[in-house]
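# Please find the sequence and the predicted model below.
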Amino acid sequence: MSSATLSKRTNEATPPVILEVAKAISAHLDLSDVLGALITTLKPVARFDAIGIGVLDGDHVKLQSLHIEGMPRRAGESVQSILARRASDLNIEPSKTRKPVSQHHISAIITSRQPYVCRDVESQRRFACDEDLLRYGIKSYIGLPLMKHGKLIGIVEFLSKEKRNYTDDEVQLLQDVSELVSIAVANALAYEEINALKEQLQIENRLLQDEIVQRSIYEEIIGSSTSLQRVLAAIDKVAQTDSTVLVTGETGTGKELVAHAIHRRSPRSGRALVKVNCAALPSELIASELFGHEKGAFTGALQQRIGRFEAANGGTIFLDEIGELPPELQIAFLRVLQEKEFERVGGNRTIQTDVRVIAATNRDLEREVADGRFRMDLYYRLNVFPIHVPALRDRSDDIPILVDYFAARLSSRMGKRIRQIEKRTLDAMQQYSWPGNIRELQNVIERGVILTEGEVFRLDPDTLSRGSEKTAPRRPESGSSGDEQKAEIEAVLRETRGRISGPEGAAARLGVPASTLESRIRALKINKHQFR
């Protein structure tokens, strides 16, 4: 068919085609659906093999959506996945979805605000992105500006596998179409932004509720011992800065309370304190939890999701059990600390973050570094301002104050009135070693308040009979061999009859979080059920 004949058909078909395009666009919210409908609607007057939408992102242009004719679509599939599948079919390396403006033909549109027509990519090769198009078999294309309120927001590209002598009438038709596409793109971007803001608000609301629950019992750090006063003085000094803090101490000593206290006294207190327990997350999900993921990044990723670092932007992130972070993620986390930037899983757009980091561990990280299980450079980045929280047995002078505090708070919640603590009970509590530290103390007092009938708080003599000698909790040495660790854990499981959690559980006796012990049990292939 001659160019003149095609031009005539284009002129005759323009009004009905524009109407059909408008209908197709209005019928879909998802951009990929819009592009699929668009390529079908244009077939009678202009055939193309693919349509892409590029959106300006600073000094880069990002491929936002793509439809390739004849290529089956998958629900929720990302642009990266589509390009990767097509590249696999062609046995080539997939191209990046984000390119500098200077390497893309959108730079010509920025200058002229006019369509950019490439009738023969091979001979015209003006931009670096043309090389990528040739690798994918594209021989010609038309790029048209996408405008919003007179401002360029991106580009719509009509791509063909054949060299084409595009006429002025065809270009004009596509320019009319691009004005409608601009509206769809602007709506889609606004919809994505609203969803992202909505998700961030939901996350911050959930985190705030979690913080309120945490503070319902532990509103302040209680005690007057010299060792605790040193901790409080350190909190006051570091709170007003943005320095990274590493909180160390046995499980149950109140490391999270220290993180809350630092955040509440900091200039960031108006934003969220986001908590991540590195030991509680499966290793395959930690990256997605910390950094978020793009739609289609992996099976089940049906929509974009922001991670904890994005949720904490402007606030504080508390990384509990940082010693459990897998080696492959230690590198990514080091980059966040150094550069204050990261990419979502499955994405290649660099996201800047303004977040204060507080990390906590009950491990000896220096020992972990020496044994090659923790990166030395990450350790020094975290250990800017260390705070060590003493074990409860090392500040037994605080026990009477803590007992009074928890007994009063818990009895009030339960509608009881406790006026006095039995001396025998208090003496026993000061002699007990408290392997589970503050957490165990609170649990014991709560149980005692429940059982108390009158106004005097007392515990059954057998409650603290076991472990009453002041000895430190046993813990499997991180540097010991696997056989030695296995033997020690099995010995403690035998004593606790397979019980992991709770004040009398194996985790408390070993001085590690229950989640950490469970992880070691799986790694050492221990059958905990045989001890029950």
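Received, thanks. Bear in mind that the values here come from a model prediction, so they are computed numbers and not experimental data. Numbering: from 1, shown residues only.
# okay, CA-based contacts and neighbour counts for the rest of this
Noted.
# Give me the buried positions along stretch 377-389.
378-379, 382-383, 385-389 (16 or more other CA atoms under 10 Å).
# can you check stretch 470-488 too?
Going by neighbour count (16+ other CA under 10 Å), the buried part of stretch 470-488 is 472-476, 485-486, 488.
# what do you get for stretch 335-343?
336-337, 340-343.
# go on, stretch 413-420?
Buried residues in stretch 413-420 (16+ other CA under 10 Å): 416-418.
# End to end on stretch 309-318, go ahead and measure it.
10 Å (CA to CA, to the nearest Å).
# just stretch 508-517 next, same as before
10 Å.
# which of the buried residues of stretch 335-343 lies closest to residue 369?
Using CA to CA, residue 337 comes nearest to residue 369 of the buried residues of stretch 335-343, at 18.0 Å.
# so what's that closest one closest to, chain neighbours aside?
residue 381 (7.2 Å; CA to CA, 6 or more residues apart in numbering).
# What strand or helix carries the one you found?
In this structure, residue 381 sits in helix 376-382 according to DSSP states H and E.
# what helices or strands is the following helix or strand past that helix leaning on?
Using DSSP H and E, the next helix or strand after helix 376-382 towards the C-terminus is strand 385-388. Packed against strand 385-388 by the contact rule (3 or more CA pairs under 8 Å, 6 or more residues apart in numbering; DSSP states H and E) you find helix 226-239, strand 245-248.
# what's the most buried one of these?
strand 245-248 (a mean of 24; mean count of other CA atoms under 10 Å).
# still on that earlier bit, among the helices and strands packed on strand 385-388, which is nearest residue 449?
Across the helices and strands packed on strand 385-388, closest to residue 449 is helix 226-239 (CA to CA), at 26.1 Å.
# next up, a second structure to put side by side with the first:
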Amino acid sequence: MSKKILIVEDEFIVANDLSMMLEKAGYDVCDIADSVEEAREIIARQKPQLVLLDIHLKGKLTGIDLAKQLAEEQIAFVYLSANSNQKILEEAKATQPYGFMVKPFREKDVLVSLEIAQYLHEQNMLIKRNNEQMLQSALIDILSEETEWSQKFLKIAKTIQPYAPFDYLAVGMKNLDSLPYDGISFLRTSFNDYQVIGFDELMNISGLKKAELLKLQEPSTDDTFSAVYNENDFTDRCKYNAAKRFVARTFHMRSNLVMYVPVTGRPGFTFSFYSRKDDIYANRHLALINKLQKPLSMAIDGLFVSHKNVKPAYQVVKPNAAPQQKLRTGFDGIIGSSHLLLTALDHLTLVAPMETSVLILGESGTGKERFAKSIHSRSSRSKKQIIVVNCAALPTHLIESELFGHEKGAFTGAVEKRAGKFEQAAGGTIFLDEIGELPLEAQSKLLRVLQEKEIERLGGKETIRVDVRIIAATNCNLEKEVAAGKFRLDLYYRLNIFPIVLPALRERKEDIPELVGHFVAKYAERAGKAGMSISQQALSDLTHYHWPGNVRELEHLIERNVLLNRGNVIERISLPSSKPETDIAVTDTKVKTIDDNEREYILAVLKKCNGRISGPGGAAELLDVPSTTLNSKMKRLGITRKHVGG
């Protein structure tokens, strides 16, 4: 049975050409619409399975407005527009399309894009259904276990975390007297570690008296329905809801997802998820918890009867107890427990078992390669190798040969046939680092590989099928690159199926003590100086530094100081800048962007090195980054040798 497709495009010639192209290929084009209003009528009547959607249409509403409806109704869609406005691109990206076709269309590209969109949509729906069923089953099994309620809810918290991410979860904090357990909550402290907080512990943490805390727990209308509160909605809700205001202030939360679970004959209770991010919850989270509501309610009904009048004791972590040593994340070389890092690790855990492409975004030195290798090691391809390619380091004239291979005699110097990186990664993963540095011609060829899963060696005529998972990474803003015409829009959307954003070290400074401890121990052992430590003053200096080179810079700095230190304690550390971050004053009326500050910083270092980039005493060495990375940063920031007198 052919797929039913709706074309939403206000240029008649473009729409008509597309329609004929699709019908020739066996698709059922149910209709053509030139406005959102007309498209909505057709969707209600025809129920298409896929929509080709232009962004700019007749009328006040845009294709992005329609895309939000399509996403909620789980109808696959692909954008048609070649609009390069960055704001529009960001809005379009947020709707999570299954592709982006750039006008004018090549017939083969259109058909391949549709096949990919259908495949991704079917896989996403299958994964979603399977995940929902497994999650329901897992939660009901946990509730049925013969164990304390605190342990049941802790297991539920860990199980639901990848699907409804949270930094703080309050369970049963309302209507306490109607249920066979006391209120309990969980504060996430590391990747798989949570502090369990009962009523007494909450009193100690907040400093409130029992009567004051009980007053906060009085039932309200907010506890009788599921809802999402992000950004301003959460701030407004906190004005009227004392319990939410209390959590926001005590634990610094900025958004909230509420799951109401009714209990037969009783007021019911809530799972209230909170996050430090202000925009993390969406309609998909609300749809998921609404599906979980009924099975959980039925399970609780049965357990309420069987556990009537049972008041279990709790094992909780006392807030005034000796602090526990932080646990590592369990990911090779990835250390820390800040909420931004944990969010990235949650995403890694979700996407690793899938076959989908991944785009890792983050500044240089944030650990993008480590994340890529962790994704590979947790995938079904882990027994095969991961091939790492630094796109910024590839000579322009050799890019095609390096990636796709070449035949003997394909160019001067090609004395033998050679397999490229894609062939070497067969059955495994290829990691394309600094993907934003690929020239446009190479981007076009990479797009074909992504779409058609086949390559041609340079100078060859044979088509070679490749079975490779692609993980890409970049330290630049690809939306800006697209808007500037430096990166292909369709390639961006093809890579951006599952983005993972890595935080800069300055955004997760609470992880610095743990990282420093790890690096000191690691390099002290290598140098035969086991037992070396670092002073509180040195640690304080490190915490207040702004870290333009991120974790890589921190690691290299600690390594040097371990090697140079004569005693068993590193008392002071000489930092590249004499002023810590807190001393940096903004003298201009206009606040500088991160790119502006980074450009000035690199220029200052280059001048100090007399324009020398690589080698001993060069800027790359001082900045603790590879010279290829520094060159790529300079190119992106528009820094040339004339700026430093080189």
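Arrived safely. Since this is a predicted model, take the numbers as computed values, not measurements.
# on that earlier part again, of all the buried residues of stretch 470-488 of structure 1, which two lie farthest apart?
472 and 486 (19.9 Å).
# Map the residue nearest to residue 337 of structure 1 onto structure 2.
Aligned against structure 2 by TM-score structural alignment, residue 381 of structure 1 finds its counterpart in residue 494.
# Same check on residue 391 of structure 1?
Per TM-score structural alignment, residue 391 of structure 1 is aligned with residue 504.
# List the contacts of the aligned residue in structure 2 for residue 416 of structure 1.
Structural alignment (TM-score structural alignment) places residue 416 of structure 1 against residue 529 in structure 2. Counting by CA atoms under 8 Å, 6 or more residues apart in numbering, residue 529 of structure 2 touches residue 568.
# Would you map the strands across the stretch 201-350 of structure 1?
Under the criterion DSSP state E, counting those that start in this stretch, strands of the stretch 201-350 of structure 1 are mapped to 245-248, 273-277, 316-320, 341-342.
# Please identify which of those is closest to residue 510 of structure 1.
strand 245-248 (16.2 Å).
# helices or strands up against that closest one?
Using 3+ CA pairs under 8 Å, 6+ apart, the elements in contact with strand 245-248 of structure 1 are helix 255-264, strand 356-361, strand 385-388.
# quick one: contacts of the last one?
Read it as strand 385-388 of structure 1. Outside strand 385-388 of structure 1, the residues that reach it (CA under 8 Å, 6+ apart) are 231, 234, 238, 243-249.
# Could you give the separation of it from the chain centroid?
25 Å (CA atoms, centre = their mean, to the nearest Å).
# same deal with the first one?
Offset of helix 255-264 of structure 1 from its chain centre (CA atoms, centre = their mean): 21 Å.
# mean shift between that helix and structure 2?
Once fitted to structure 2, helix 255-264 of structure 1 is off its aligned match by 0.6 Å on average (mean CA distance after the TM-score superposition for structure 1).
# That helix maps to which residues in structure 2?
Going by TM-score structural alignment: helix 255-264 of structure 1 matches residues 368-377.
# Quick check, residue 337 of structure 2 in contact with residue 193.
No. Counting by CA atoms under 8 Å, residue 337 of structure 2 does not reach residue 193; the two are 9.3 Å apart.
# which one of these two has more residues nearby?
residue 337 (24 against 17; other CA atoms under 10 Å).
# nearest residue to the more buried one other than its sequence neighbours?
Using CA to CA, 6+ apart, the nearest residue to residue 337 of structure 2 is residue 190, at 4.4 Å.
# hang on, the earlier thing: could you report the separation of the match of residue 391 of structure 1 from residue 560 of structure 2?
Residue 504 of structure 2 is 22 Å from residue 560 of structure 2, by CA to CA.
# Name the residue in these two with the higher neighbour count.
The residue with more neighbours, out of residue 504 of structure 2 and residue 560, is residue 504; 22 against 12, by other CA under 10 Å.
# Quick check: that one touching residue 367?
No. Using CA under 8 Å, residue 504 of structure 2 is not in contact with residue 367; the gap is 9.6 Å.
# ok so, going back, am I right that the residue nearest to residue 337 of structure 1 is in contact with residue 336?
No. The pair residue 381 of structure 1 / residue 336 is not scored as a contact, 10.6 Å apart, by CA under 8 Å.
# Output the helices and strands packed on strand 385-388 of structure 1 as JSON lines; include the columns distance to residue 121 of structure 1.
Formatted as JSON lines, these follow (distance: least, CA to CA, whole Å):
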{"stretch": "helix 226-239", "distance to residue 121 of structure 1": "59"}
{"stretch": "strand 245-248", "distance to residue 121 of structure 1": "55"}
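# Among these, which comes closest to residue 218 of structure 1?
Nearest of those (CA to CA): helix 226-239, 15.0 Å.
# Please tell me which residues of structure 2 that closest one aligns onto.
By TM-score structural alignment, helix 226-239 of structure 1 lines up with residues 339-352 in structure 2.
# for stretch 312-322 of structure 1, same thing?
With TM-score structural alignment as the criterion, stretch 312-322 of structure 1 aligns to 425-435.
# Not counting that stretch itself, show me its contacts.
Under CA under 8 Å, 6+ apart, the answer for stretch 425-435 of structure 2 is 369, 372, 376, 381-392, 421-422, 466-475.
# Name only those of those that count as buried.
369, 372, 376, 381-382, 385-392, 421-422, 466, 468-475.
# which SS state does residue 188 of structure 2 fall under?
With DSSP: H, G, I helix; E, B strand; the rest coil as the basis, residue 188 of structure 2 sits in strand.
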